[in-house]
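# my questions are about this predicted structure, shown below with the sequence.
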Amino acid sequence: MSPPQLVVGVDIAAASFMAAWARPGHAPSTPQPFDQTPAGFASFQKQLATAGVAPDATLVVLEATGSYWVALAVELHSAGYRVAVANPAHVHNYAKSLPRRGKTDGLDARLLTQFGLERQLASWTPPPAVYHELRQRLVARDGLLTMRQQARNQLHALEQWPVRVAAVQQQMTAVIASLDEQVRTLEQAITAVLADGAWAASAAHLQSIPGLGMVTAAWLLVGTVNFTTCASAQAAANSAGLVPLERQSGTSIRGRPSIGHGGNGRVRTALYMATLSAARYNPVIKTFYTRLREAGKPAKVARCAAARKLLHLAFAVVTKAQDFDPSYQKTPVVSLG
C-alpha cells in the first residue's frame, strides 16, 4: 500500500474530538474541534475534503482508549478512509521521547498526526458481526461472575455474625441464584454462536484440543479475530503476552526473563486457566508440562510455557483447518534390521 498523502490525528472524548492534519514533510495544522455526533462526523469529513486528498490516500490515526473512538472509526472506514487505531502505550512512550511539556486535546491531536507521519501504521478493519456477538456476551459473563463472587463474599461475611437477619440472607441468596441463571443463559448463547456462527468451523477445531473448552475457544477467536490478526503462532503468543522478555544490560542488570504485563490479558488468563486441565488430559501439553517441572521449573513458569504451547496448537488447528491430532508430530520408527 502506498504511503498516505495526508495524515490526520484525532484525540477523541465522550462528546467531542480534536483533529489536526498534515502532509508528509509539513508540520501539523492548527487543531480544530468537532462534535462526537453524526453531524460532527459529517462536518469533519467535509473539512478533510478541502485538503484535496482522496479518502483512500488519507490516514486517520486514533487511540484505542475506551470505546469513544469506535463510532468515528467505523464511519470513516465506511467512507473509504484509511483508519489506524494506535496502542495508547505506544503513543504514550512516543510522547515521552519528544521535548514537550504541555498536554491538551489539541496537542494530543498534533502528537497523533506526527506519530502517524513517522510510523508505518497498519490499517484497521472493523471486525465481523460474530465478533461482537461473542465479545459482548463474554464481557457480560465476566461482569456477572465478578458480581456473583462479590455476592457470595457478602453472604459469607454475614454468616460470621452471631446475629443473622434471615431476610437479608434470603435476598443475597436470591441475588446469587439470579446471577447463576444469567451466567447459564449467556453460556448457552455463546455455545450457540460458536456452533452456528460464522466461526463455527474454527470453534470446532479449537474445542477438539483436550483442555480447551468453550469459554477459552471463544476468547481466542475474539482476541485474534479468528486468528486473522497474527501472521504466525509466535505473533499470536506475542499478542497474548506469553513470550518471555529478556532483561539484561552490561554486567549490572541480569534479571530473569518474564512475560510481563503486556498483551491481551484476558486471552492470557483464559489460556493459563486452560492449562489446569490440559496439563492432565492433553497428551502433548502433559508431556511438555511434566518435562518442565522435572527440570526444576516453578509451577507458574511451567504453566505459562504450557499456555504458550496451547496457543501454538490452537493457531495450528485453525489455520490448517483440521482437528487436533496428538500424534501429528510423532516420527515413525524406521527399522534398520
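Nice, thanks for sending it over. Residues are numbered from 1 along each chain as shown.
# only C-alpha atoms from now on, for both contacts and neighbour counts.
OK.
# just the helices in this protein please.
Applying DSSP state H to the chain gives helices spanning 38-49, 69-78, 88-96, 105-118, 129-158, 166-196, 200-207, 214-224, 233-239, 265-281, 283-294, 299-319.
# could you export those as TSV, including distance to W21?
Output for the helices of the chain, formatted as TSV (distance: least, C-alpha to C-alpha, whole Å):
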stretch	distance to W21
helix 38-49	9
helix 69-78	15
helix 88-96	17
helix 105-118	6
helix 129-158	31
helix 166-196	41
helix 200-207	41
helix 214-224	31
helix 233-239	30
helix 265-281	33
helix 283-294	51
helix 299-319	39
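# identify whichever of those helices lies nearest to A20.
The closest approach between A20 and any of these, judged by C-alpha to C-alpha, belongs to helix 105-118 at 5.5 Å.
# for the closest one, name the packing helices and strands.
Using 3 or more C-alpha pairs under 8 Å, 6 or more residues apart in numbering; DSSP states H and E, the elements in contact with helix 105-118 are strand 6-12, strand 16-22, strand 58-63, helix 88-96.
# what's the most buried one of the ones you listed?
strand 6-12 (a mean of 27; mean count of other C-alpha atoms under 10 Å).
# which strands or helices does it pack on?
Against strand 6-12 (3+ C-alpha pairs under 8 Å, 6+ apart) you get strand 16-22, strand 58-63, helix 105-118.
# what about versus this one:
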Amino acid sequence: MKYKVFIGIDVSKLTIDVHLHGIGASKTFSNEEKGFALFLSWVKKYSKQSEPAEMIICFEHTGMYSIKLATYLNDIGIPFAMLPALQIKQSIGIRRGKNDQIDAQRIAEYAWLHRETIQATLLPAKSILKLQSLLTLRNRLVCDRGGYEATWKEQKKALEGKEHKGIFQVYKSLIMNLTVQVKKIEEQIKAVIESDETVKLNYQLLTSIKCVGPVLAANMIAYTHNFTRFATWRKFACYVGTAPFEHQSGTSIKGRTRVSSLSNKQLKKLIHMVAICACAYNPEMKSYYKRRVSEGKNKMSTLNVIRNKIISRMFAVVNRGSCYVDLMKYAA
C-alpha cells in the first residue's frame, strides 16, 4: 500500500516526540492513552485530505515503553511500523548531535525514504504478548539464581568456619525462593499455552522432537508469534544467528564463512544447548556429529549444522501439522 503521510515518533519513558515529514511540524505528548488521543487529533489538523489508512507511523521498538503506543494504534486500526533501533541507526549514515525531536525527525525521514518497502507491524495475539513477558521474567530469575549458586559455591570453598554460616544460609534461602518463583512462572506459562488451542497444538508438535523441551518450545512460539512471523526456517535462522554468511571482497579478503553476531542471543543460546544435548542423547545427531568430525570438519561448524537441523525440524512439524517421526528407528 502507498502511504501519503509519514510520521516519526521517538518514544521515551514519559513522553513521545512526534514529527510530520514534509510538513516539518513537531510536538511532544505524554506516553499514555490520553496523550495518544491528543497526538492523533493534532495529526488530523495537518492531514485533513488523508485517510487514517494512508498514514504510516514509524517508531523504534523500545520494549515496554513502546508497546503501549503499539497496542493503542493496533486497536484503532492505524498502520504503524515498530522497527529495531539499530536498523534505523545504521541506515541514516553519519550524523552529529541528537535529541528527542531530532530523533523523531530522523525516524520520519527513514519512513519516507523506505516508503516503497516499509511494512506495517502486526502485533501478535495477547496470549503471545503475555507469554513473552513471562518468559523474560523467567529468564531473569534463572540468571539471578545461577549467579547466587555460583557465588555460594565459591564462597563455601574460600570461607570456612561457623562464623560464615549465616552468609551461607542467606544464599540458600535466596536460591530456594527463586526456585519457587521460577516454578510459579512456569505454571503461568503452561496456563497461557493451554488457554489457546493453536498455541497448545504447536507446543505439542515442538516437544515431540527429540531434545526439544518445554523452555525452547515456549520461546519459539513467543518469538515467532506462533510461527506467523517468519515465512521459512531459513529466515528465522538468519534472525537467530545460525545462518552462515560469506566474508569475501575482491582478491585480498577471503575470510571464513561465519555466522553474524547480530542475532537474538537468548534464543540462540537455547537452541545451542539443545544441539549439545542432541549430540549426546540423540543417536542420529550423535552419529552425524562423530562422522563429520572424523572427516576433519570443524566441531563448531558441525554443531551449527545441527542447530539448523533442529530449527528446520521445528518449522517442519508445525507446517506439516503432525508430530516428529524418528526415521532412524525404521532404517534397515
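Now that the structure is in, tell me what you want to look at. Note that this is a predicted model, so its numbers are computed, not measured.
# ok, back up a step: would you list the helices and strands packed on helix 105-118 of the first structure in a markdown table and tack on distance to S327 of the first structure?
Shown next, in a markdown table, are those (distance: least, C-alpha to C-alpha, whole Å):
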| stretch | distance to S327 of the first structure |
| --- | --- |
| strand 6-12 | 51 |
| strand 16-22 | 55 |
| strand 58-63 | 44 |
| helix 88-96 | 42 |
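# mind listing what the aligned partner of L59 of the first structure in the second structure touches?
In the second structure, the residue paired with L59 of the first structure is I56, using TM-score structural alignment. For I56 of the second structure, the contact set (C-alpha atoms under 8 Å, 6 or more residues apart in numbering) comprises Y3, K4, V5, F6, I7, I78, P79, F80, A81, A111, A120.
# and which of those is nearest to I209 of the second structure?
Of the contacts of I56 of the second structure, the one sitting nearest to I209 of the second structure (C-alpha to C-alpha) turns out to be A120, at 33.8 Å.
# what's the closest one aligned with over in the first structure?
Per TM-score structural alignment, A120 of the second structure is aligned with S123.
# got it, and S30 of the second structure?
Looks like S30 of the second structure aligns to D35 there (TM-score structural alignment).
# show me what contacts its match?
A15, S16, F17, F41.
# farthest-separated two in those residues?
Based on C-alpha to C-alpha, the longest span within these runs between A15 and F41 and measures 11.8 Å.
# okay, the two: which has more neighbours?
F41 (18 against 10; other C-alpha atoms under 10 Å).
# touching, that one and F34? I think so.
Yes. The pair F41 of the first structure / F34 is scored as a contact, 7.5 Å apart, by C-alpha atoms under 8 Å.
# next one: the spatially most central residue of the second structure from K184 of the second structure, what distance?
For the second structure, the residue lying nearest the average C-alpha position, counting by C-alpha atoms, centre = their mean, turns out to be Y223 (5.0 Å). Y223 of the second structure sits 21 Å away from K184 of the second structure, going by C-alpha to C-alpha, to the nearest Å.
# what of T28 of the second structure?
Between T28 of the second structure and K184 of the second structure the distance is 41 Å, computed by C-alpha to C-alpha.
# repeat for L159 of the second structure
33 Å.
# my read: A306 of the first structure touches L276, true?
No. Applying C-alpha under 8 Å, one finds A306 of the first structure not in contact with L276, separated by 9.6 Å.
# more neighbours, those two?
A count of neighbours by other C-alpha under 10 Å puts A306 above the other of A306 of the first structure and L276, at 28 against 14.
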